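Participant: this is a predicted model, with the sequence first.
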Amino acid sequence: MKKVIFATTNKNKVREVNMMMKDFDVELQTMGEAGINIDIVEDGKTFEENAIIKAKTIMEITGEIAIADDSGLEVDYLDGAPGIYSARFLGEDTSYDIKNNYIIDKLKDAKGKERSARFVCAMAVAFPNGKIKTCKGTIEGLIAYEQKGTNGFGYDPIVYVPEYEMTTGEMAPELKNSISHRGKALEQMKEILKAGLEEEC
């Protein structure tokens, strides 16, 4: 079974990706499981650039296939913020409860489609032969008027998806994974990995 290292220290992301990769014949290792303890400087200008930086760094350290994602929330009323700074928004150690309430407060005068927002996930894979591939998934929604739901993590309690009449924080994990930005990106990444692994054989 081919080893693939997931370039993240975010346990919530690892849990989600493991759930979605359980039918895929690779051994997915976290950075911790691979014995890697480094801080990667994510100084890209886009989600894709940051995902590439992470995947390439880990592939070069280990010589193994590495995948990475960079994801976040884009709120149109806030000119796309927090965007690529989603994890560091209002400070890295600021709780998501505070971040979520801050965004809700900023949108207190926004109505209807003015509250449009989306989760974005860019994924990158770096192969030891130097090839790098990327893909992207999004899920559209509206910023809710209050936090709802204890499933998921991060900004999930404030992104309301009209088709399902609930926030992503209220969704069962199986539902969220089937429609989420990360779920969509990962489905594409599986195809990219499959093709890349076949080339290596």
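Facilitator: Structure's in. What do you need? Numbering: from 1, shown residues only.
Participant: hey, let's count contacts and neighbours off CA atoms from now on
Facilitator: Will do.
Participant: and for C121, nearest residue in space, chain neighbours not counted?
Facilitator: Excluding its sequence neighbours, the residue lying closest to C121 (Cα to Cα, 6 or more residues apart in numbering) is S71, at 4.2 Å.
Participant: ok, that neighbour touching C135?
Facilitator: No. In this structure, S71 is not within contact of C135 by Cα atoms under 8 Å, at 11.8 Å.
Participant: of the two, who's got more company?
Facilitator: Between S71 and C135, S71 has the larger neighbour count (other Cα atoms under 10 Å), namely 26 against 19.
Participant: structure two is appended below for comparative analysis:
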Amino acid sequence: MTMHVVLASHNAHKIAEFQKILGRDVPDIVIEAYDGPEPVEDGASFDENALIKARAAAAHTSRVALADDSGISVDIMGGAPGIFSARWSGTREDSENRRLLLAQLADIPRQNRVAQFRCSIAIVDPSTGLEQVARGEWAGRVALQETGENGFGYDPIFVPDGYSVSSAELLPEVKNEISHRARAFRAAAPILQGL
């Protein structure tokens, strides 16, 4: 039986990426876009912000809701941008966020640009009260410059461990196997299958 879940996001890229990843791990689930108001993300962690969004979507739709909060954490910057990744430059413009981060790391040598993409996926089922969070992490480093056309967000400046190209240069099917979201979804799949 097919289960429809709402993804608490207005980001079309993210909705498509989630459906591709979920289609592989949990093929009987269909992701639907969220059309409700965006809650204030005032949590102090990826987990808290994901739960805020999932709770809002579940309350608005009365359906099982998924939400992710994700971003890039740079070791030499004490984990920043972290939960502020989407608005690091003061805007929601991916290109501006990347430009600022590259400028902040301009004098930092390649070996000290260690970073991780982190993702927390919250699952909220309003019919049972279930609230759980699954996590994924993808290690790598911040590149010296932008490269690649695939992906979004910080993909053009993130070089995953074991690769010499940015995550924006990876084929989508490769990225969807190894990314932080893919890892978080693998952790979330048993929770979803149990609903």
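Facilitator: Yep, that arrived. If you're wondering where the values come from, they're calculated on a predicted model, not measured in any experiment.
Participant: checking the residue nearest to C121 of structure 1 next. Helix, strand or coil?
Facilitator: What DSSP: H, G, I helix; E, B strand; the rest coil gives for S71 of structure 1 is strand.
Participant: what's the answer for the one 3 residues further on, then?
Facilitator: Put simply, E74 of structure 1 is strand when judged by three-state DSSP.
Participant: and what of K133 of structure 1?
Facilitator: Recorded secondary structure, K133 of structure 1: strand (three-state DSSP).
Participant: and the contacts of the host helix or strand of G183 of structure 1?
Facilitator: In this structure, G183 of structure 1 sits in helix 181-200 according to DSSP states H and E. Residues outside helix 181-200 of structure 1 that contact it (Cα atoms under 8 Å, 6 or more residues apart in numbering): 17, 20, 24, 71, 119-125, 127, 133-139, 176-178.
Participant: what subset of those is buried?
Facilitator: Restricting these to buried positions leaves 17, 20, 71, 119-125, 127, 133-139, 176-177, with burial counted as 16 or more other Cα atoms under 10 Å.
Participant: filter those residues down to the ones in strands?
Facilitator: 71, 119-125, 133-139 (DSSP state E).
Participant: contact partners for N97 of structure 2?
Facilitator: Neighbouring residues of N97 of structure 2 by Cα under 8 Å, 6+ apart: 85-89, 91, 154.
Participant: most neighbours, which of these?
Facilitator: Highest neighbour count within the contacts of N97 of structure 2: Y154, with 24 neighbours (other Cα under 10 Å).
Participant: helix, strand or coil: sort out the residue nearest to that one when sequence neighbours are not counted for me.
Facilitator: Leaving aside its sequence neighbours, Y154 of structure 2 sits nearest to R98 (Cα to Cα, 6+ apart; 6.1 Å). Put simply, R98 of structure 2 is helix when judged by three-state DSSP.
Participant: R98 of structure 2 -> structure 1?
Facilitator: Residue pairing (TM-score structural alignment): R98 of structure 2 is matched to N100 of structure 1.
Participant: that match touches F153, doesn't it?
Facilitator: No. The pair formed by N100 of structure 1 and F153 falls short of the contact definition of Cα under 8 Å, at 11.1 Å.
Participant: neighbour-wise, which of the two wins?
Facilitator: Ranked by neighbour count (other Cα under 10 Å), N100 of structure 1 and F153 place N100 first, with 21 against 13.
Participant: give me the neighbour count for the counterpart of V114 of structure 2 in structure 1.
Facilitator: Matched to structure 1 by TM-score structural alignment, V114 of structure 2 sits across from S116. S116 of structure 1 is flanked by 19 other residues according to other Cα under 10 Å.
Participant: please report the distance of S116 of structure 1 from I158 of structure 1.
Facilitator: Applying Cα to Cα, to the nearest Å, the value for S116 of structure 1 to I158 of structure 1 is 11 Å.
Participant: Y77 of structure 1: what's it in contact with?
Facilitator: Contacts of Y77 of structure 1 were listed using Cα under 8 Å, 6+ apart, and they are 107, 110, 114-116.
Participant: which of those residues map to contacts in structure 2?
Facilitator: Of these, the ones still in contact in structure 2 (both residues aligned by TM-score structural alignment, their matches' Cα atoms under 8 Å) are 114-116.
Participant: and which of those is nearest to I38 of structure 1?
Facilitator: Set against I38 of structure 1, the nearest of these by Cα to Cα is S116 (36.0 Å).
Participant: so that closest one sits against G141, correct?
Facilitator: Yes. In this structure S116 of structure 1 lies within contact range of G141 using Cα under 8 Å: 5.9 Å.
Participant: center of structure 2, which residue is that?
Facilitator: Taking Cα atoms, centre = their mean as the criterion, S70 is the residue nearest the geometric centre of structure 2, at 3.8 Å.
Participant: map that residue onto structure 1.
Facilitator: Under the alignment (TM-score structural alignment), S70 of structure 2 pairs with S71 of structure 1.
Participant: OK, contacts around its match?
Facilitator: By Cα under 8 Å, 6+ apart, the residues touching S71 of structure 1 are 47, 84, 86, 119-122, 182.
Participant: make TSV out of the residues you listed and add distance to D39 of structure 1.
Facilitator: Formatted as TSV, those follow (distance: Cα to Cα, whole Å):
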residue	distance to D39 of structure 1
F47	17
I84	17
S86	17
F119	24
V120	23
C121	20
A122	19
R182	22
